[in-house]
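> quick one, what's the 3D model for this:
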Amino acid sequence: MTGTEASESTPVRLSVTDAVATITIDRPHVRNAVDRTTAMAIEQALDEVDSRDDIRVCVVTGAGGIFSAGMDLKAFNESGERPIGTTRGGFGLVERPSVKPMIAAVEGKALGGGFEIALACDLVVAGSSAQFGLPEVKRGLVASAGGVLRLPQRVSRAVALGILFTGDPISADRAAELGLVNEVVADGAALAGALAWAERIAANAPLALRAVKQIADSSPDWASGESFTRQRPIADAVRASQDAAEGAQAFVQKRVPVWQGR
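Prediction:
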């Protein structure tokens, strides 16, 4: 296991165990609200995740039983500071998440930017009393860190606009009904649940995982008549890889494949 400890100047912890990285926002004294320093730390952690071949999946969570209250409104009010990274946009990830599968482990409240961070992830595991919401309109703001853009892609337009127009939160169970949450677990078990998902995912071929995410993220922008043509070079590169040959050989030999990411 490797890791970095959070500190006052770098309030984010990164740990890696068995091909799974865990990024923890560690500012519980402000409900894990994100200021610019924190956004930059998240961005740097994701840069490391993407650069390391030994990492296949990334879990994002918050310390102290709360995911994130979103933007640090105190910092915004005092200096106009916004939590925007240099290369990955708001909260250090919403414009350019990791190229690897990302799982949000949500306890407590994921409001505003906290919900937008979760929406930037591929899967969500939530504690039973978790809440999700985009209350920006209640503060004279717009959920511009992916909330208005991503939510209507995940649920029906009417449901998305109901959440966006009212600013009212929804429960974990309701989020699961809407398809926004993959699994609801007991309070306090979200991280363990997310890590269980991550372990199952990390057992699979890393090149294939990245290709699946690339196609799933890119294909909504492809013209329907071009979809298979646009998909082909991505899938063909995986099919021609050493990992594909290893997968077939391991199946024939009835053993666990040993992936090389090549």
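> from now on I want contacts and neighbour counts done on CA atoms only, so please keep to that.
Noted.
> please enumerate the helices of the chain.
For the chain, applying DSSP state H gives helices covering 36-51, 73-79, 113-120, 147-154, 157-166, 172-177, 190-202, 206-218, 227-239, 242-253.
> before we compare anything, build this one as well:
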Amino acid sequence: MSEEITVSQENGVLIMTIDRPEAKNAMNKAAAEAIAAALDKLDSDDDLRVGILTGAGGTFCSGMDLKGFLRGESPIIEGRGFGGLVQAPPKKPLIAAVEGYALAGGLELMIACDLVVANEDAQFGIPEVKRGLVAAAGGVMMLPDQIPERIAMELALSGEFIGAARAYELGLINRVVSGSALDGAKEMAAKIAANGPLAVCVSKQIVKESRGWSMEERYEKQAQLIGPVFVSEDAREGAAAFAEKRKPNWKGK
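Just a heads-up that it's a prediction; the model follows:
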């Protein structure tokens, strides 16, 4: 794994830490490649249930490495997008643990995650316009899907930041913590990892995809996805564990 990213795992959770604190964890090509590789591991390893993306040194990610940009380097992976993530999120749940700044490409990495836990002092924004650029890694397209359009427009056109309290109020983040965002994300991940892995992944898929389904086709499309879950070994195990008052032993099949 690249030195730009540190990866560890515990209790079924894969923790990916952008480790470029001297550059405020600005995203470069090596870091993007490492994130893409780590996400492949998350989805392919049956022992892993949830991923967490965070940053070292008190900052989540300050965006694209502009020094690398000036050298002609791109932190975009073909088919995967910025940071190896924004255009191809994992099938399994991914939580962003945000300390400090999630700006520009850093915010775009964050909104590509499924859930967000942030420290109360965190700051969020897409200030690309201040540099004559556009938040092209999903910011101007995806942010209006997650917060009111007029607020997304203000952030995109002004380049100004908002704090954690405002981000929570807008529904941009799930939880605000006074201590470690990573600890808060681990707590959230543990609750997800305790559930049936097939059901979790299909639930995520339906939440993500169903917004594009017409009213007429919603239940039919959902049935196609949940059918295999309801006849799985895990479904029987979940029912048996409930009846026997014990924790389920999930097999992911």
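> returning to what we had before: return the most buried member of the helices of structure 1.
helix 113-120 (a mean of 27; mean count of other Cα atoms under 10 Å).
> would TSV of the helices of structure 1 with distance to residue 20 of structure 1 be doable?
Output for these, formatted as TSV (distance: least, Cα to Cα, whole Å):
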stretch	distance to residue 20 of structure 1
helix 36-51	9
helix 73-79	32
helix 113-120	18
helix 147-154	25
helix 157-166	32
helix 172-177	24
helix 190-202	7
helix 206-218	12
helix 227-239	21
helix 242-253	19
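> what's the burial count for residue 88 of structure 1?
By other Cα atoms under 10 Å, 21 other residues sit near residue 88 of structure 1.
> who touches residue 174 of structure 2 in this structure?
Residue 174 of structure 2 sits next to 115, 116, 117, 168 when contact means Cα atoms under 8 Å, 6 or more residues apart in numbering.
> what's the matching residue for it over in structure 1?
Taking TM-score structural alignment, the alignment pairs residue 174 of structure 2 with residue 182 from structure 1.
> and for residue 69 of structure 2?
In structure 1, residue 69 of structure 2 lands on residue 76 (TM-score structural alignment).
> about what we covered before: closest one of the contacts of residue 174 of structure 2 to residue 150 of structure 2?
residue 168 (16.5 Å; Cα to Cα).
> the closest one is in contact with residue 147, isn't it?
No: using Cα atoms under 8 Å, residue 168 of structure 2 is not in contact with residue 147; the gap is 10.3 Å.
> not counting its neighbours along the chain, what's nearest the residue positioned nearest the centre of structure 1?
Nearest to the mean C-alpha position of structure 1, counting by Cα atoms, centre = their mean, stands residue 121 at 2.3 Å. Spatial nearest neighbour of residue 121 of structure 1, chain neighbours left out: residue 102 (4.9 Å); criterion: Cα to Cα, 6 or more residues apart in numbering.
> ok, the counterpart of the one you found in structure 2 to residue 9 of structure 2 distance?
Aligned by TM-score structural alignment, residue 102 of structure 1 pairs with residue 94 of structure 2. Here residue 94 of structure 2 is placed at a distance of 14 Å from residue 9 of structure 2 (Cα to Cα, to the nearest Å).
> quick one: which of these two has more around it?
residue 94 (26 against 15).
> which residues touch that one?
Listed by Cα under 8 Å, 6+ apart, the contact set of residue 94 of structure 2 reads 50, 51, 52, 53, 113, 114, 115.
> got the contact list for the aligned partner of the first one in structure 1?
Residue 50 of structure 2 maps onto residue 57 in structure 1, with residues paired by TM-score structural alignment. Shown here is residue 57 of structure 1, whose contacts under the criterion Cα under 8 Å, 6+ apart are 19, 20, 21, 100, 101, 102, 103, 198, 201, 202.
> swap in 10 Å and give it another go.
Listed by Cα atoms under 10 Å, 6 or more residues apart in numbering, the contact set of residue 57 of structure 1 reads 16, 18-22, 49-50, 98-103, 195, 197-203, 206, 209-210.
> one more: residue 169 of structure 2?
residue 147.
> now the corresponding residue of structure 2 for residue 156 of structure 1: closest residue in space that isn't a chain neighbour?
In structure 2, the residue equivalent to residue 156 of structure 1 is residue 148, according to TM-score structural alignment. Spatially, and ignoring its direct neighbours in sequence, residue 148 of structure 2 is nearest to residue 170 (7.7 Å; Cα to Cα, 6+ apart).
> what count of nearby residues applies to the one you found?
Neighbours of residue 170 of structure 2 under the rule other Cα under 10 Å: 14.
> now swap in residue 76 of structure 2 and tell me
22.
> hmm, residue 137 and it touching each other?
Yes: at 9.0 Å, residue 76 of structure 2 counts as touching residue 137 under the criterion of Cα atoms under 10 Å.
> now do the shared contacts for those two.
By Cα under 10 Å, 6+ apart, residue 76 of structure 2 and residue 137 have these common neighbours: 82, 83, 85, 86, 87.
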